[in-house]
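Participant: Quick one, fold the following:
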Amino acid sequence: MEMNQNRHRIFLLAGSGLAMVVSSAPAWAQDAANVQAAVEQSSGGLDEIVVTARKREENAQDTPIAITAMSGDMIEGRQISNVAQVASYAPNVAIQPVANISGSSASLTAFIRGVGQTDFNITVDPGVGIYVDGVYVARSVGGLLEMADIQSVQILRGPQGTLFGKNTIGGAIVVNSREPSNEFELKLEAATGRFNRADIKGIINIPISDTLAMRAVASYETRDGYQLRLVDGDRQGDKDSFSGRVAFKWEPSDVFTATLAGDVNIRREGTASNTLIENRDSPDLLQFVTTPNGTFAFPSANFGYNKLGGGAGQCGAPGELAPLDNPNCVSSRWVTGDIDTTWAGSNNQSDFDLWGTNLTLEYNLGNLTLKSISAYREQNSIIESDFDATPHVVLQNTNKLDLWQASQELQLNGSVLDDRLKFTLGAYYLKEKGFGDELLQFGFADFFSGGGIDNDSYAAFAQATFEVTDRLSITPGIRYTDETKRFDPSVQVITVDRTAGLPGPYPDGVFIQFARCITGQAAPVLGPDGFPDPTCVPSATNPGGNHVVPAVEVAAKAKEWTPAVSANYEFSDDVMGYVSYSKGFKNGGFTQRIFPGELVTPSFTPEFVETYEVGLKTELFDRRLRLNMAVFQSDYTDIQIVVSEGIAPKARNGGVGRIRGFEIEGQAAPTDWLRIDYGLGYLDAGYRSVLASAFPVNIDSKFAMVPEWTGTVAANATVLDNENGKLVLRGDWYHQSSTFKDAINNPQLFQPAYSVFGANASYTLPGDHFTITGGVTNLTDKRYIQGGFVDLDVAGLATANFSRPREWFLRVGYEF
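Facilitator: Here you go, the predicted model:
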């Protein structure tokens, strides 16, 4: 009761702050849609940030959307090397460069204002959309984008269901590359640092003719892993990545522009660091788990290895725990107690190949502009994961992903009535196909997960801004989406059943018999003791009798309208207030982690968010202070969460939630040589009701990856700028309150509140050609949990992925 009262006081204070700002002068902002920010240098004070949040160029301070925008210079100054690091500079945003149990070094988990997704599987969509040069990146694996030659990055908070639409229920991260220009440019960089870091980057821009220009960038980054494998001396958590982009821009006339670009990312790395926190053996094969849906029996992986697999005959009899002093057994002896060491012994591999191309055509017809964005992207990856983090083959996974996507977007922007009515019309199509082939080697059986996907998404959208008066504008918008997701799980079969040959009525093994008596049947063919009937025969959709789900394609369809409306009023030239409503949705899908059998392929339904927001944006003291504020409430229904049921996490609809919060964000330039960026975010996220299928999540469970408080401060000080050169000192601080890293709120994945500091200094020699930068990341060596996996009953373990330690770096750059 007291906590709720305190929360109400917080919202009253935030609302009072908004009223006070209106009466004096501040304001603030966030969310947006397509953002291609440019920064226009001002003669004094803060730079003006121009965005295309509503598909047209506008000052960010005049746009009634909540958005955090960073220019390319800001990204370079803050030493941001990938998209996950931008979260440290935006309130109510949590991005981790790892996905729970993925093992991939190229994956991303993003949450904005409490909405996101922890699952990386190809049958589950991310909750935050990532767009690169206007092109949607469909999968979490491959979402950890490199920041080699970036014009701007924008983080758009809240549902972007009108102008973006595709899986932007939590928000969108928009990355724009630098475009070719008509001036020659050459940049070279080399960096070294801790863990044998060696980075090389080159950028060249060539004006080929008066109408054609080319820009190319190539970047290679490598460093040793920070987690030592005690078995073989190898390391996990390393980096070995090459990325490149080539773009051509053709402007044959004042009314037509064509930009053709191609990019590639090749990574040959070890798996993400993974620390064994706890290992729990079992004296029995079957673990009985009671849920609101009944009591279920699941196999113990540790028992399977110790009694049926590699430890058979050495690790005790059934009914006994394995001896701790026997290295041939699985037990708690493999917990090192050091987050930077592991006994993992499987292949150490996270290979990733991505390439893409996109063509942007733009016709300027006076009051009308027609834009076309055509794109194709393809990725292939092989990920070897040792989930058990022991030298033995207990829980190991080889995941092969082959995916491609093709998209086409058309935009028509225009204005009428002497520019009092500005509008955007558009159409969008995305085709995505792929296959995931996932071999799982568990202590009790080997089997395949994964399958093929075939997805289509069609959308049409419209939005218009009408200036009712010189100060009041109203912007309604709506999007219609027709989406079909298909999944073929025919690959999912049990290949090895380690109970085969044991005394009893199941010569092929108890798990294969479970699959035979459940998968595709009208009802489970089980005896009164809950075990499979020895005489049952496979169903028609279970050829071979070893499929864990019916070998038939399934589909999830959604047809949704996602409206948005906002009204903004300019109290003065420096103060603008707005109110808005927006709706977003994310389609349902299918769970692919299944064992030993299901009647049908498990599915989950779409989720929805409706957000109501009030905000202010202000600039004060002759653009020396920018203060933006917002208060919002999000009603979150059919929440898609990940819970454990049996041997692996499964996507489920969790129930209904509500998220309330506020954000304060801005910049200050008290002098020409000092710039300060700051942000503060608060979230009150909780369940209003919980479905039985979400067990063990309950009404008191905390949302995964959602801190109550986030705060950030970054400062740049130009302490020298004369004929002797230019010296800039930079420092940043990021703080977030405690979080759980999974929906179940396992205590092993509870991360207490923490702060991270960084600092660097750059010296540009006279002539402005050479710049030397040195600095330290994670200055206080704070090690915090980024993700993990806990299942003590079946998998018998708890593991966590910890952040990188403190690292120093030294960079030398040359610019022609």
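
Participant: From now on I want contacts and neighbour counts done on CA atoms only, so please keep to that.
Facilitator: OK.

Participant: What segments of the stretch 51-200 of the chain are helices?
Facilitator: Ranges of helices in the stretch 51-200 of the chain, per DSSP state H, counting those that start in this stretch, are 72-77.

Participant: Now do the strands in it.
Facilitator: Residue ranges of the strands in the stretch 51-200 of the chain, as given by DSSP state E, counting those that start in this stretch, are 58-59, 67-71, 93-96, 109-112, 115-116, 128-132, 135-137, 150-157, 171-177, 185-193, 197-207.

Participant: Second chain to compare with the first, below:
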Amino acid sequence: MFLPSAVSNRPLLLGAACAALLAAPVHAQDGPAAPDAVEGIAEITVTAQRRATNLQETPISISALTGDALDQRGMADVAAIGGATPNLSTTSGGAGSGGTSNIQLYIRGIGQFDFLAASDPGVGVYIDGVYYARALGGVFDLLDIERVEILRGPQGTLFGKNALGGALQFITAKPGNDFGGTIEGTFGRYDRINLRGAVNLPIAEDKAAARIAFSSKNADAYGRRLDLATGRSIGRRPGDQDSFTVRGSLDLKPSDRIDILLSYDKTRERQESPPIVNAFIDTVNSAAPLWNALVGGPAGTPWDQRYLSPDPDTSYGTGLTDNRLDAWGASAIVSVDLGPVEFKSITAYRKIFSLFGVDQDGSPLDYASTRNRDHQRQFSEEAQLSGTGFDKRLKWVVGGFYFKERTNDFNQARLLTGLYPALQALPGPLDGSPLSAPTAPGGFGNPLNLGLDLNLDLDTTYRTTSYAAFGQATFDVTDRLALTLGARYTDETKRSELSVLRVQSNSYVIAPGSKVKESYSDFSPRASIDYKVTDDLFTYFVYSEGFRAGGFDGRPTSEAEGLHSFKPEQLTSYELGFKTTLFDRRLRFNADVYYGDYKDIQLRTNTVSNGILVVATENAGKARIRGFEAELTARPVPELELTASVGHTDFDYRKLGNVPGLTFTSKPLKTPEWTTYASGQYSLPTGFGQLVFFGDWSYRTRTYNDAVNTPVLSQGAYSLFNARLTADFGKWSLAGFVNNIADKRVITDGFTVEALGFYNTSYNRPREWGITARYRF
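Facilitator: Presented below is the predicted three-dimensional model:
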């Protein structure tokens, strides 16, 4: 059995130093700068308050990554950004779903544990102001990105749709008046061939411009599937890449007061799931002994420890590994200058088709596998009015938000295949009780047999309609002191129409047309005070609240479970922070401390009730969350830039709900206690241009992948290292890189159904190297 080794080092010095400084984060990690560039650290403008502000004077715990920083770090998709950001976890939902493009986002211990539409995200994702509602397709390409803003803590006022733990805002590059662009190709290990490019097309000066960008990723698989008897590779190999993304935008300015930005994007993926392996197989305290006795044993192929995976990339599974995604969206952003106020409308429509599956038993047997087919579409409209008053001392924004979504999830669960007909064929109940009043399954017509027919077709359609009104105002009491008040009221209705068919017995757990409906409302206030102590030191305090709507169980195995709903989550948060820029902008240091009361926590449970497997979502009581983030950027000389960050999350359950196995010492999913990052970049002028040396290191303490902290699914403390060398000749550049230099294999996801005895894990990609050539025109 393959198990990860733990790394015992701790970020003591950096963590202690940052913790002693109290404060709040915000750090922009900039790209390579030529020696003759501005000697100080460049300022970054963010729109975290729905208006342009200097990052260093924005009273929010926020990190910012510029497009150059993403390129230099080789961050090609959303799942890559977590390692460089304190208290942020970004992984794809591998072992639980088989869907490479299903994102799992967590900030300060709050996120989304399931990809189903039955569960809403705890971290909001926005691209150019458009809300992305689902984890499906969430591992999207960071194509032609101007910057990424990571907002920590509840964003219930301006980013209100379930932004309980925070929000990720992606801002794409906009069309401009100058013709130009880039084209690049990357070639590397596993026969990788990546192509991407962008071109800016001026149409009419100051009146119209267009921009088109594309990305193509192709690489061979790094995983294997083996025949147990011969040890030879069989079937399609998991872990390849085959995706294409295109984005186009058209900026129209019919007058000096009107701006219309039209955008369209499309993504297509046709690849295999990542390698998903058996970390542990329980053939004692699960249904495996019964299945082996009646199905696997008589066939001469019991499911047991022989199917434990020999390494992180190898399994003996033969089930479905397809991983398909078709996603597209269109938006129109209309901005109108009305003189004293500005009006903005963000109208968007998005559609997703996703197909993926996972062979959970990791064997050629029909013991446990699932396959999901999802169709999602959404329409959203946000209208804003913003302006200033009192000689620009008052800055305000008010608006309304409308969101409508329909998602159909068709889930084929094939669990314990063959057990139901084997029980039907027995002469009577397994415990010898009379068939007229059985107390155990077995025997033709025994009603208890139905609970073990877990070949299920679950067909569920979710509908969500959400309305919200919001407003926020900032008043400059003095030139240095400002107060901000904001609030959002949300009214949301969810409907679910479902049916669950037992395939082998051809009987319904839940009949077609069954419906359930719930409505939720919430008032989310926000208040902050900020004070500019000096021109270089900015401090703030924030009180904020956020909520995540409730919902319904997405995998009901009984009629009662199909009608079961769970309550919304609530978070009340307090933050105190500072941001400082020193030594002629050669040093920037931002830090914060936070405290949160988190209640009615939504967690997924896997239990057995009256002999029936129950996979449900329950509210798990209350927790206290506290910690800090600190980020530092230094440019002691124009050629050298250094960054460092550390995050700490202390998550303690204070009250436990109905979640079996959860204890007061349990830790949250996807949330290491410590997250640390450091990078260095040195630019060396040469006679033909410059050489840019870049390296980074990320460190995380133990991370748990399920609510009850199953040890075999957890990942011990680990470090990852990357390096890049770029030769920049002006229009041309050539870069060589190595990712995961030490070839450290890390569990990124884990999933178990204890009643069935499988414990699945998936890992990060192995060491990869490559060369990237870029041409700017």
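
Participant: Save the strands of the stretch 51-200 of structure 1 as JSON lines, and put in distance to D742 of structure 1 too.
Facilitator: Formatted as JSON lines, the strands of the stretch 51-200 of structure 1 follow (distance: least, C-alpha to C-alpha, whole Å):
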{"stretch": "strand 58-59", "distance to D742 of structure 1": "39"}
{"stretch": "strand 67-71", "distance to D742 of structure 1": "27"}
{"stretch": "strand 93-96", "distance to D742 of structure 1": "13"}
{"stretch": "strand 109-112", "distance to D742 of structure 1": "12"}
{"stretch": "strand 115-116", "distance to D742 of structure 1": "12"}
{"stretch": "strand 128-132", "distance to D742 of structure 1": "17"}
{"stretch": "strand 135-137", "distance to D742 of structure 1": "24"}
{"stretch": "strand 150-157", "distance to D742 of structure 1": "22"}
{"stretch": "strand 171-177", "distance to D742 of structure 1": "20"}
{"stretch": "strand 185-193", "distance to D742 of structure 1": "33"}
{"stretch": "strand 197-207", "distance to D742 of structure 1": "32"}
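
Participant: Now distance to Q748 of structure 1 and mean neighbour count too, for these, in a markdown table please.
Facilitator: Formatted as a markdown table, the strands of the stretch 51-200 of structure 1 follow (distance: least, C-alpha to C-alpha, whole Å; neighbours: other C-alpha atoms under 10 Å):
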| stretch | distance to Q748 of structure 1 | mean neighbour count |
| --- | --- | --- |
| strand 58-59 | 45 | 16 |
| strand 67-71 | 33 | 24 |
| strand 93-96 | 18 | 23 |
| strand 109-112 | 19 | 28 |
| strand 115-116 | 21 | 29 |
| strand 128-132 | 26 | 24 |
| strand 135-137 | 32 | 21 |
| strand 150-157 | 30 | 26 |
| strand 171-177 | 29 | 27 |
| strand 185-193 | 32 | 17 |
| strand 197-207 | 32 | 19 |
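
Participant: can you tell which of the ones you listed is closest to A459 of structure 1?
Facilitator: strand 135-137 (13.5 Å; C-alpha to C-alpha).

Participant: and I601 of structure 2, how many neighbours does it have?
Facilitator: For I601 of structure 2, the neighbour count with other C-alpha atoms under 10 Å is 23.

Participant: Could I get the contacting residues of the counterpart of it in structure 1?
Facilitator: In structure 1, the residue paired with I601 of structure 2 according to TM-score structural alignment is I639. Contact analysis of I639 of structure 1 by C-alpha atoms under 8 Å, 6 or more residues apart in numbering lists E607, F608, N653, G654, G655, V656, G657.

Participant: Likewise for T168 of structure 1?
Facilitator: Neighbouring residues of T168 of structure 1 by C-alpha under 8 Å, 6+ apart: G127, V128, G129, G158, P159, Q160, G161, G584, F585, K586.

Participant: Which two among the residues you listed are spaced furthest apart?
Facilitator: Farthest-apart pair in these is G158 and K586; separation 13.1 Å (C-alpha to C-alpha).

Participant: and those two? which has more neighbours close in?
Facilitator: G158 (34 against 27).

Participant: What residue in structure 2 is paired with that one?
Facilitator: By TM-score structural alignment, G158 of structure 1 lines up with G153.

Participant: need the contact list for K266 of structure 2.
Facilitator: By C-alpha under 8 Å, 6+ apart, the contact list for K266 of structure 2 reads T245, V246, R247, D326, A327, W328, G329.

Participant: list the ones among the residues you listed that structure 1 also has?
Facilitator: Counting by both residues aligned by TM-score structural alignment, their matches' C-alpha atoms under 8 Å, the members of those that carry over to structure 1 are T245, V246, R247, D326, A327, W328, G329.

Participant: is it true that the fourth one touches I352?
Facilitator: Yes. Proximity of D326 of structure 2 to I352 meets the contact threshold set by C-alpha atoms under 8 Å, at 5.8 Å.

Participant: which stretch among the strands of the stretch 51-200 of structure 1 comes nearest H735 of structure 1?
Facilitator: strand 93-96 (11.0 Å).

Participant: what packs against the closest one?
Facilitator: With contacts defined as 3 or more C-alpha pairs under 8 Å, 6 or more residues apart in numbering; DSSP states H and E, strand 93-96 of structure 1 has these neighbours: strand 109-112.

Participant: Right, I'll call it a day here.
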